[in-house]
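Novice: sequence and predicted structure below; questions after.
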Amino acid sequence: MKCSSVLPLALACLLPVASAEAQDNKAPSMTPEMKAMMEAFQKAGTPGAEHRKLASLAGNYDLTIKSWHAPDTPPTTDTGTATRKMILGDRVLVEEVNSQMMGQPFTGQGLHGFDNVTGKHWSTWNDSMSTGLMVSEGTCDASMACTYTGTYHDPVSKKPVTSRMTTRWSDKSTEVFEMYAPGPDGKEAKMMEITYRKRP
């Protein structure tokens, strides 16, 4: 069997060894290669300082959402709420959003994490206005000011679109999220700004 770097398959590579030795009433043993593999997976899966920073963002928020539907035009403004909490043993922050968008009820879900293997922050987003998924990767500083690059498929052109997103904290309870993407002329334009105000 060729061992895989995918965790369930990698562990499956170790099972025949343990099973055979269990039949002989011996304690399972691992080769140095197997031990190194297990240590690598344990290191990759152990929450650390970056995950504790994500956990500090958990809570309930009130949102002010500004959306630009065309360059050089005033944005529309909506309100909403967001709930953030840690899941998967404090490894991933999940965000649930409820608001209005263009006069229609809007719900969305985002996942935010830090990959110990790549050393990068990552996020996903899907919502009630799409059946697709946006996947982003980026970096965050000590104050959790972040810059992400994400890709999604445009419903009209069917082609992938790359967007840039930033987050910053104006104070301990106020976060500002901004999203930029190519406008009709191909130049980067601001599409959205969301102000998160954390409830006490």
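Specialist: Here it is on my side, so go on. Numbers count the residues shown, from 1 in each chain.
Novice: CA only for contacts and neighbour counts going forward, please
Specialist: OK.
Novice: return the set of buried residues in stretch 40-49.
Specialist: Phe41, Pro47 (16 or more other CA atoms under 10 Å).
Novice: next, the distance between the ends of it.
Specialist: End-to-end span of stretch 40-49 (CA to CA, to the nearest Å): 18 Å.
Novice: which residues does it contact?
Specialist: With contacts defined as CA atoms under 8 Å, 6 or more residues apart in numbering, stretch 40-49 is touched by Leu7, Asp90, Arg91, Asp115, Asn116, Val117.
Novice: what's the farthest-apart pair in these?
Specialist: Leu7 and Asp90 (19.0 Å; CA to CA).
Novice: neighbour count: the two, which is higher?
Specialist: Asp90 (16 against 13; other CA atoms under 10 Å).
Novice: contact partners for the closest residue to Pro182 other than its chain neighbours?
Specialist: Distance criterion CA to CA, 6 or more residues apart in numbering; nearest residue to Pro182, sequence neighbours excluded, is Glu188 at 4.3 Å. Counting by CA under 8 Å, 6+ apart, Glu188 touches Tyr180, Ala181, Pro182.
Novice: is Glu39 part of a helix or strand, or is it coil?
Specialist: helix (DSSP: H, G, I helix; E, B strand; the rest coil).
Novice: alright, now check it against this:
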Amino acid sequence: MKNFMITLSVLVFCFSSCKKEIKAETENTITADGVKVEEPIAEKPIDSAAEMKAWAEYAAPGNPHKMMADETGTWNCEMTFWMTPNGKPEKAASTAEIKMILGGRYQEANYKGTMMGQPFEGKSTLAYNNASREYTTTFIDNMGTGMMVAMGKYDEKTKSMELKGEVVNPVNGKKTPYREIYTIVDGKTRKMEMFDVKNGEEYKSMEIVMSKK
């Protein structure tokens, strides 16, 4: 059944792509009266076998997905927050249930705990894109209404990935950059560090040490 679904997905993508095989690009030309106009240029036909192979490779989980699957299970999360640079640290704790979804292609983590005296729930997803060769992480929780999205790559030497994104500051409505460093400390320990920007300067705003049960 799993192989059938992969094949079906590939066929759907290929069919969609084939319909766009003669997708128009444009090229500027100048008419006799000096006016620039755009004329369509037909794309070169794509070999169907090569296209099928590319989609199959795009859809198949690989070693990065196996690395994500190694984290399946329950994790205790010790969280530390800093509201301002060099500010007083605040502590919180949660539990994360991590699993792989959609045929081992994505990782999903569900967090539950207490933060600032209030019940806390959050959900994250992690993906490795075979085509772009980079990771994408998303995070939502019951402490807001926005979604955090960051992208980056894994460094085998440091056993960590650096992910960068933007978040909207609810105080002024402006987007500000943030980044995460996610480190594989050992087989049962992970560390996530988040860095925000305040008054034009980056500072460490959160650290989570995760221990697998």
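Specialist: That came through, no problem. Quick caveat: nothing in here was measured; it's all calculated off a predicted structure.
Novice: sorry, back to before: tell me the residue in structure 2 aligned with the residue nearest to Pro182 of structure 1.
Specialist: For Glu188 of structure 1, the aligned position in structure 2 is Glu202, judged by TM-score structural alignment.
Novice: buried set for stretch 62-72 of structure 2?
Specialist: Pro64, His65, Met68, Ala69, Glu71, Thr72.
Novice: my guess is the fourth one contacts Met100, does it?
Specialist: It refers to Ala69 of structure 2. Yes. Using CA atoms under 8 Å, Ala69 of structure 2 is in contact with Met100, at 6.1 Å.
Novice: need the longest helix for structure 2.
Specialist: Longest helix of structure 2, by residue count under DSSP state H: helix 2-19.
Novice: host element of the counterpart of Trp122 of structure 1 in structure 2?
Specialist: Using TM-score structural alignment, the equivalent of Trp122 of structure 1 in structure 2 is Thr136. Using DSSP states H and E, the element containing Thr136 of structure 2 is strand 134-141.
Novice: likewise for Lys85 of structure 1?
Specialist: strand 76-87.
Novice: find me the equivalent region of that strand in structure 2.
Specialist: In the comparison with structure 2, strand 76-87 of structure 1 aligns to the range 90-101 (TM-score structural alignment).
Novice: against Glu162 of structure 2, how distant is the residue found closest to Arg105 of structure 2 once you drop the neighbours it is linked to in the chain?
Specialist: Computed as CA to CA, 6+ apart, the closest residue to Arg105 of structure 2 that is not its neighbour in sequence is Pro61, at 5.6 Å. As judged by CA to CA, Pro61 of structure 2 and Glu162 of structure 2 stand 21 Å apart.
Novice: could you do Lys36 of structure 2 as well?
Specialist: Counting by CA to CA, the gap from Lys36 of structure 2 to Glu162 of structure 2 is 45 Å.
Novice: give me the more crowded residue out of these two.
Specialist: Glu162 (19 against 12).
Novice: hmm, that one is touching Met192, no?
Specialist: No. Here Glu162 of structure 2 does not reach Met192: they are 9.9 Å apart, not a contact under CA under 8 Å.
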